[in-house]
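Undergrad: The sequence and its predicted three-dimensional model are supplied below.
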Amino acid sequence: MVVGRAGRTILVPQDESALEALLDAGVTVDSMCHNGLCGICQTGVLSGEVEHRDSFLTDEQHTVNEYMTLCVSHSARGADIVLDL
């Protein structure tokens, strides 16, 4: 995963959310529910395929893939994503 504005690359294990990896790397991200319900951690996706595991975004939003909820979602297996952070 690449933090777009900072240009940092952060590895995200498949058993970890993007939010966990970002926080572990010292990146400050607003979050609240940690269950994919509230949308506080919703972040823009500049490129890449996301494995969506949230209930906040609609099916259409999942398909368009312009946003993701960092607390429960991560890049699709083998894919790199660039976040608008």
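TA: In hand now; what should we look at?

Undergrad: Only C-alpha atoms from now on, for both contacts and neighbour counts.
TA: Will do.

Undergrad: Now do the helix or strand containing T43: distance to the chain's middle.
TA: Assessed by DSSP states H and E, T43 sits inside strand 42-47. Put simply, strand 42-47 sits 7 Å off its chain's centre (CA atoms, centre = their mean, to the nearest Å).

Undergrad: and here's the other structure:
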Amino acid sequence: MQLARTGTTVTVPRDRRLIEALKDVLPGLSYDCEKGYCGACETRVLAGTPEHRDSILSEDERAAGRSMMICVGRCTSERLVLDL
């Protein structure tokens, strides 16, 4: 995963959640429930295909792939670029 604002590349191992890996490099990251239902961590996706595991986005929003809840989401493409 690449963070567009900082240019940082973050590898997310299969045994870690995306939010856990992001907290390592972005200590001031905004999130709350970490369960995908509050929307506090909604993040814009600039490239790649997110895997949505939240209960907030509509089917149309999920299909558009423009944002994701980084507390529960994953990536189905080889590369994901987030607006962080």
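TA: Arrived safely, thanks for sending. Just so it is clear, the model here is predicted, and its values are computed rather than measured.

Undergrad: ok so, going back, how big's the offset between the helix or strand just after the strand holding T43 of structure 1 and structure 2?
TA: Next in sequence after strand 42-47 of structure 1, counting helices and strands by DSSP H and E, comes strand 50-51. Its aligned residues in structure 2 lie a mean 0.8 Å from strand 50-51 of structure 1 after superposition (mean CA distance after the TM-score superposition for structure 1).

Undergrad: contacting residues for the spatially most central residue of structure 1?
TA: With distances taken as CA atoms, centre = their mean, L70 lies nearest the centre of structure 1, 3.5 Å away. Shown in contact with L70 of structure 1 (CA atoms under 8 Å, 6 or more residues apart in numbering): 17-19, 36, 41-43.

Undergrad: Give me the residues contacting stretch 51-61 of structure 1.
TA: 35-39, 62, 67-69, 72-77.

Undergrad: at 6 Å what do you get?
TA: 36-37, 39, 72-76 (CA atoms under 6 Å, 6 or more residues apart in numbering).

Undergrad: Quickly find the element holding the residue sitting furthest away from the middle of structure 2.
TA: Largest separation from the mean C-alpha position in structure 2: D60, at 17.5 Å (CA atoms, centre = their mean). Here D60 of structure 2 sits within helix 59-64, counting by DSSP H and E.

Undergrad: what residue of structure 2 takes the place of the residue nearest to the centre of structure 1?
TA: L70 of structure 1 maps onto I70 of structure 2 when the alignment is built from TM-score structural alignment.

Undergrad: any idea how far that match lies from R79 of structure 2?
TA: Distance, I70 of structure 2 to R79 of structure 2, by CA to CA, to the nearest Å: 15 Å.

Undergrad: all helices of structure 1, in order?
TA: Along structure 1, the segments classed as helices by DSSP state H run 18-24, 59-64.

Undergrad: average gap between the longest one and structure 2?
TA: Okay, so that is helix 18-24 of structure 1. On superposition with structure 2, the mean distance recorded for helix 18-24 of structure 1 (mean CA distance after the TM-score superposition for structure 1) is 1.0 Å.
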